[in-house]
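>>> A structural model of the following input is requested.
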Amino acid sequence: MKRPLVISAIALIWGIVLADVNIYHGWGLVTLLISLVIFILVYRPLKGKLSRFCLLAVPLMITGYILHSINEHHYYDRFAEMESQAVTLKGTVYDEPRHEEGKTRFTIKILSVNGEENARERNHRIQVNIYSEEPIPGLQYGSIVNVTGEIRNPAGKRNFGGFDTRKYLAARGISGTMSVSAKAVNILEGREFSWLKNAGYRLRNAIISALDKCLPQETSSVAAGMLIGYTDGMPEELEEDFRRAGLAHVMAVSGANIAFLLAPLLWLLKKIGFSPRWSSAIAFPAMIFYVFATGMEASVVRAAIMAGVTLTGMLLWRKPDVYCSLAFSAIIILLCNSFMLFDPGFILSFLATLSLVILYNPIFGKLPKWLPKFVRDVLTGTVAAQVGVIPVIAYFFNTFSVISVFSNLLIVPLTGLFTVLAAITAILGNLYMPLGMSAGLLTRIISGVILFITKRTAAIPWAEIRIATPAFILVVLYYALIIYFRFCHPRMDREAARPVAAVILAASGALILLTSIPNRALMLYFADVGQGDCALVRTPAGRNIIIDGGGSINDEKGSFAGEHIVVPLLYNLNMTEIDLMIASHGHMDHIGGLKTVLDKIKVNRLIVADAPDTEMRELTDKALEMGIPVTQMKEGDVLYQEDRLVIKAIYPLEEEWLMPNAAVANANEFSLVVRLDYGDFSALFTGDISAETEKRLLTDNADIDCDLLKVAHHGSKYSSSAGFLAKASPSLAVISVGRNRYGHPGPETLERLSAQGSMVLQTIDSGGILVEVWENEKRMRVTTTVR
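Reported below is the predicted structural model:
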């Protein structure tokens, strides 16, 4: 085996995975021991053919397990004892503050907690969010600050397939978060910083400043993105265009950017008279400064390590091996922080590079010879990279760019020239502005072409399609098939290879069919959307229904809950089309996310309460503008019906004289209350009604007896009266609630539910809650995201 480093990298990764998936270390150690035994058993009969350095896999697998276990202890729940307590942290600003949309965000490295310099939290990092319309004067990298506020432990995965904030921040070395006002931050005298990192930030700011002065705003933002990966100044619409056109990767600094900049630098040094060795030695520190200027994202660190290996090889007159370079860079990054293994940027960077290496020659050889070589090069690179990352992009982002091959064929040949021109513009702009502006003229021309192609291709309606999250086992199967047909199949005897390939493809097809078999159970999913309501229903016939969508009164430029929780959750649950959207009432914590769902997912019908709820107007008007039929319903109306399943309204009441006065009543009292019956099972969704409306239902003798109750108004003490609960008599009560200042859920409500004998689950504690009911069963199968 010529590449023992590759085996060692795989072993390190496997050790990290074992530590991550095993909740209990006892089981983790058992699986680690089994893995080591299997490796030794495989190695022994092959040791004559394999290098002894392959045995490095043993200590690296153990290292991966131990290191990740230590890192979990280091980052997870580090501030559990301090959570929800006001503390004063003294620390140094660890990165450059970033200001956008009324918020300044930065990281501090803790020096002391409440004046205690020997606190165990010293040297941990906290992400601080300051709500302010303007950047904080004097706040910069290295500033020493006092910050007073509540520390929060980052949340892990809160919904099935949801985003894991805790892992994301841990990959960036962050253990906790604070959200405070500008008054809570006090900038002290002095600064503490790394001169190398500070030089990188100064270089980045100098580049951005020069580009802004020498180029129009849109061109400058594209140049900064391609040159150093800085997209803060790019308009959201333009970022969306690059993504839809399948060109988002050109804004992520990677090996191509380093190659674009190193190649002319090495050529210039050679022309000056430096030898290849001296050129490499000079280029090395220049590359280090460039890495710090880009913000040290995973893709550029990976590329820099690989470039460093190449430059070192030039110094030692050794030709580097790309597989070993990739393995070496992965080992270095993961040893520094094992959580990087789960970072999408890390995964995409390595997969794109690896697929280019593995698939370039086979794809290039299949293309027609009459095509110009540069066209074949671009086509091969684009297709190879796309093949490597398609399932991962689908898994993490639920998108697939149909137009990417065509757009990359037009854009990629220009990116190298544009990156070099942007660099020249930035350099000359800092040396002598007129020269920078002159260089910027040519940069503008190339940028104009890039922007024209990007916007035109992004405008094609089918340029990008949204897809459901593929099953993880299918993603693994995809890469297993690529590895088999690239490396194993060609080496087999032809007579044996064909039947083996047939068996593998048949087994793969069977696995795909098995994962595609629909679940015929009734599925009720209560999403954790924070302080709001959102319930998803998939009927046995496969129809998708959403009842409320979370949101916040602070949602001015779109709903955070809708964009980052509800829509991804719908794709994770394979709900790519909503047959019925039900909005209980017009408060933003119920309908804010629904507006985002209307924008992102096809909705066939919207149902609202037949009541004077003026706050619902915004949602219904939006739906009507999109051509979605809107129906108002009240007591006795059937919202949906299929075999053995019916959803009907029991409130607002049919008798209008029993309803509250619209002039003085809160929208909560006009909530659409619906009842779901499936065989012997029943569920009640109560919106935000109060005890007064519950009395109206009891007076009207409404059928509220149920097995599952979605508790009204997030568990408010003014709802869920004893009389109402006695008649409803639910076996399971679900409270959709998050952190709030209203005292939800009220202790009185919890006591009344407990006295009734109901099992109570809260989304703030359990995360997303899945309830499954099978035909002819009344028993509920309950699964929670947080256990």
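>>> okay, CA-based contacts and neighbour counts for the rest of this
OK.
>>> Assign residue 309 to helix, strand or coil.
helix (DSSP: H, G, I helix; E, B strand; the rest coil).
>>> ignore the last one, residue 469
Put simply, residue 469 is coil when judged by three-state DSSP.
>>> measure it to residue 341 for me?
20 Å (C-alpha to C-alpha, to the nearest Å).
>>> Would you mind telling me which of the two has the busier surroundings?
Neighbours per residue (other C-alpha atoms under 10 Å) separate residue 469 from residue 341, with residue 469 holding more: 25 against 18.
>>> how deep is residue 77 tucked in, by neighbour count?
18.
>>> the helices in the stretch 401-550 of the chain, which residues?
Listed in chain order, the helices of the stretch 401-550 of the chain (DSSP state H, counting those that start in this stretch) span 404-431, 433-458, 472-483, 494-516.
>>> Pull the residues that contact the last one.
Same thing as helix 494-516. The contact list for helix 494-516, computed with C-alpha atoms under 8 Å, 6 or more residues apart in numbering, reads 471, 474, 477, 489, 490.
>>> likewise the third one?
Outside of helix 472-483, the residues that reach it under the criterion C-alpha under 8 Å, 6+ apart are 391, 392, 395, 508, 512.
>>> Just the buried ones from these, in ChimeraX syntax?
What follows is the ChimeraX syntax for the buried subset of the contacts of helix 472-483, where burial is set by 16 or more other C-alpha atoms under 10 Å:
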select :391,392,395,508
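>>> Dump the contacts of helix 472-483 to JSON lines, plus distance to residue 75.
As requested, the contacts of helix 472-483 are exported to JSON lines (distance: C-alpha to C-alpha, whole Å):
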{"residue": "391", "distance to residue 75": "29"}
{"residue": "392", "distance to residue 75": "26"}
{"residue": "395", "distance to residue 75": "25"}
{"residue": "508", "distance to residue 75": "39"}
{"residue": "512", "distance to residue 75": "37"}
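>>> to compare against the first, here's another:
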Amino acid sequence: MTDLRMLPAALAVWVAAWALTGPGERWSGLAAGLVAVVLVAAGLGIVFLGGPGRDGLPVSRSRRAMTAWPAGHGRRTWLVLPDGHPQPGRDARTAGPARTARPARPAAATVLVAHIALAAACVLGVTASAHVQLTGRAPLAGLAEQRVTATLVGAVVSQPEPFAFAPGAGQHRWVLAARTVDARGVESAVRAHVQVLSDAVPRYGATVTVSGGLRPADPGAAETARLNADSTAEIRAPPSVLRVLDTHRTALLDVTDPLSPQARGLVPGAAIGDTTRLPDDLSEELRRTGLSHITAVSGGHFAVVVAVLTLLCSVARLPRPVRVLVIALASFAFVLLVRPEPAVLRAAVMAAFALTGVALGRPSQAVPALAASVVGLLVIDPWLARSFGFALSAAATAGLVLLAAPLAARLAPWTGEALAFALAVPLAAQAACGPVLVLLDPSVSTVSVLANLLAGPSLVPATVLGLVATVLAPWLPAVAGLVAWAASGATWWIAAVAHRCAALPGATVPWLGGPAGALLLAALTGLALWAVLRRGPRRGWPESWRATARSGLRQVVRETLRGTPPDVLREPRSGGSRSARAPRPLTRARFLLLLAAASAAALVVALAAPRLAARSGMPEDWQVAACDVGQGDALALRTGPASAVVVDVGPDGPAADRCLDQLGIARVDLLVLSHFHADHVGGLRPVLAGREVAAALVSPVPEPAANAAATETALTAAGVPVRIAGTGDRGAAGSLTWRVVQAGAGTGANDSSVVLAARVGGLDVLLLGDLEDAGQAALVPLTGRFDVVKVAPHGSAVQSRALAERVRPAVALVSSGRDNEYGHPTDEALDLYTGVGAAVVRTDECGTVALVVRGEEVSLAGC
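Take a look at the predicted model:
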């Protein structure tokens, strides 16, 4: 039986941690007191409802006789007297009829109170922990609200990673566990995490001092504040263990550098979770096909590592204590090697429970181990309740533990045991993780089960060979290079599966986003699981069907290839006449025709269904649309029923592609790339792959150079004619006319943005790109009144009052990401455009929006 007794406590702790790290953080002290009262009351309830009886054995408060048991089996002998009280130790011959008995099970009320007591104790732990940690964060949080300049000292507790949207090139983002803060001449002790953006790349585990301007973090974030570093200095090196492991990480990157692009990214990703060199297109394909877990080290990687070590220890015939010690030390080193991310911590703690059970000779059960791991980690760090990585890891583990075996049992009669288990694992993980994934990306992958089924066998060799190469790389780089090359064979198959499955029509289906979408998907998944699991396994296909299908299929294929009708479907050769109800003979031509018709119908459905589903909710007569692509720009100006002029394509990822699908755009008459920052050109490849692009107009200033070169390469590979924009350029597409008001007028990428004016559907539209002070000032004498303005840049505080008063739009579109790193849009920008009479429309609040012109009225759709 599956032991679910810890699940209510784990769920209660998760809810409490989520509330206390968000809206309820001010009430953590009061909450701790209330939970303590509940815990005391529950303890008293247990004592009065079902406390221990005589001799320390629990008995019911009822005076009924106890349940009889057969004699023997080493149980204590009880005598049940006529009044119903058991008396131990009296002789049966003097006390009347006797029988052996066991105490009755505790009453349901006692069990309920015990569960409440356990949950209350766990919630009290997480509440007290949150209260203590919030108290330690308070001084730094106050300084961040005041946006002061400060100097912090602490340890680097996350692996520095390149930050794509940093204002400067080559900047990295990492987390500092701050221990002291010096601001306004006062030094204070703190215990808080700070997200740092810096040019320097500190070593993981080093103690550093960093100076810069503090900014408040997003509500509910694990970090207390954000800091854009002006200077960073290492004052103490990392511990020797971390330095050794860093050497292995760096050496693995060195030995995989000569390999193919997919291997340079996937071999380190599958071995140690390093995705810094993973190609963007491959990363997107892994995400679309549900294979991202291959580069996110968690339970699967731990299972591989522990299984291999257990096998080696068994071959070496090591005694049990030595095996446990070896596996524990190796697991600890593996955690440090891949960095203790939330999913890694969950897997490590569960592995610790399993090793403890092995050491004691009592193997632990998976569900209690998972629940205890969740409780323990949330008590240590309540902010893990808001981590998507932690949520996905816990959900996937719960799905595999609770659903894989029942699903395999239902599938086995139809598919065979091996294939049933192979299908049940990705099905269980998809069912458990689907509602969480919808919160990250409002879409559902329809190919994840197929992709995991095909790619799953390659994960073990990719991980094992990658780790062997990691161990050997510092000492035997030549041998490590050969091992990494062998691992690249496994990763090649994974990349091929991801590429092919992602290219299938309807690989992802749009879904309702946010909590409502997650709840809807969870309800539908639960309903489907209930329908499948409510009955026991069936007998499967009748054997007569299987035999007929096998023989019939063989004969159809054989005869079709020979060019003659199959015997089983052929008209009688002689004697008698064919019955009036007999089916017509299936000739080869008719067979191929039916196959082609079925394939065409399936293709039409697969291609049309996702696009029709995506377009639901967006009016057919929209004229101007601002796509929700996060922190970036992507706008569309309608030129025909399925065509548009598109200005910018947002950051890396499929967001702009999905938006154009939602708008029904199959052809881009003109693609305008205002400048080459990643938040404007990052989504180019999916847009090019999803539709025909007739021509492109790009900024005359190729900065940043790497982005400009990548953009040129992508456009050339897609066969798109490219033209450098110049002030005064003009053209038309359908009923739309456009002209370049300004291009390359300033210095730097932002001030060199292509400023486009267009007239579409009776609206005059001005798109400002990311112009800053100089660019906006230069634009003032070149413009007049416009109906719609795209505010630059993303609603930052850098705004020209003279330009806003000159343009005086009726609608101001602000394209920015929800909870973005920069605080866009700022109050200054919103107040400025509201003050000149504009209705401000924000994609971070509304999502994708469109302006619709009907008669003399302009209306807004999507908000």
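>>> sorry, back to before: of all the helices of the stretch 401-550 of structure 1, which one comes closest to residue 601 of structure 1?
Distance to residue 601 of structure 1, taken as C-alpha to C-alpha, is lowest for helix 433-458 among the helices of the stretch 401-550 of structure 1, at 18.5 Å.
>>> now that closest one: how far from the chain's centre is it?
Its chain's average C-alpha position is 31 Å from that of helix 433-458 of structure 1, according to C-alpha atoms, centre = their mean, to the nearest Å.
>>> Return the set of buried residues in that helix.
433, 435-437, 439-440, 443-444, 446-447, 450-451, 453-455, 457-458.
>>> Which elements pack onto the lengthiest helix in structure 2?
Longest helix in structure 2 by number of residues (criterion: DSSP state H): helix 108-145. Judged by 3 or more C-alpha pairs under 8 Å, 6 or more residues apart in numbering; DSSP states H and E, the packing partners of helix 108-145 of structure 2 are helix 7-20, helix 28-50, strand 186-198, strand 207-216, strand 225-236, helix 366-380.
>>> list the contacts for the counterpart of residue 328 of structure 2 in structure 1?
Residue 328 of structure 2 maps onto residue 284 in structure 1, with residues paired by TM-score structural alignment. Shown in contact with residue 284 of structure 1 (C-alpha under 8 Å, 6+ apart): 308, 311.
>>> Touching stretch 318-335 of structure 1 from outside, list them.
The contact list for stretch 318-335 of structure 1 (C-alpha under 8 Å, 6+ apart) reads 3, 5-6, 8-9, 12, 64, 67, 302, 305-306, 309-310, 313, 340-341, 350, 354, 357.
>>> hey, where'd the helices end up in the stretch 601-750 of structure 1?
Using DSSP H, counting those that start in this stretch, the helices assigned to the stretch 601-750 of structure 1 run over residues 617-625, 691-699, 722-728, 747-756.
>>> Using CSV, please lay out those together with distance to residue 517 of structure 1 and mean neighbour count.
Putting the helices of the stretch 601-750 of structure 1 into CSV (distance: least, C-alpha to C-alpha, whole Å; neighbours: other C-alpha atoms under 10 Å) gives the following:
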stretch, distance to residue 517 of structure 1, mean neighbour count
helix 617-625, 32, 15
helix 691-699, 41, 17
helix 722-728, 35, 18
helix 747-756, 38, 17
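>>> elements contacting the one helix or strand residue 311 of structure 2 maps to?
For residue 311 of structure 2, the element it lies in under DSSP states H and E is helix 299-315. In terms of contacts (3+ C-alpha pairs under 8 Å, 6+ apart), helix 299-315 of structure 2 is packed against helix 320-338, helix 342-360, helix 448-472.
>>> tell me the angle that helix makes with helix 448-472.
For helix 299-315 of structure 2 against helix 448-472, the angle by axes from the mean of the first three to the mean of the last three C-alpha atoms, to 10 degrees is 50 degrees.
>>> quick one on the thing from earlier: mean shift between the helix or strand just after the longest helix of structure 2 and structure 1?
Note on helix 108-145 of structure 2: by DSSP H and E, the next helix or strand toward the C-terminus is strand 149-156. Its aligned residues in structure 1 lie a mean 3.8 Å from strand 149-156 of structure 2 after superposition (mean C-alpha distance after the TM-score superposition for structure 1).
>>> Name the surrounding residues that touch the next helix or strand after strand 149-156 of structure 2.
Sequence-wise, the next helix or strand downstream of strand 149-156 of structure 2 (DSSP H and E) is strand 161-162. The contact list for strand 161-162 of structure 2, computed with C-alpha under 8 Å, 6+ apart, reads 170, 171, 172, 173, 174, 276.
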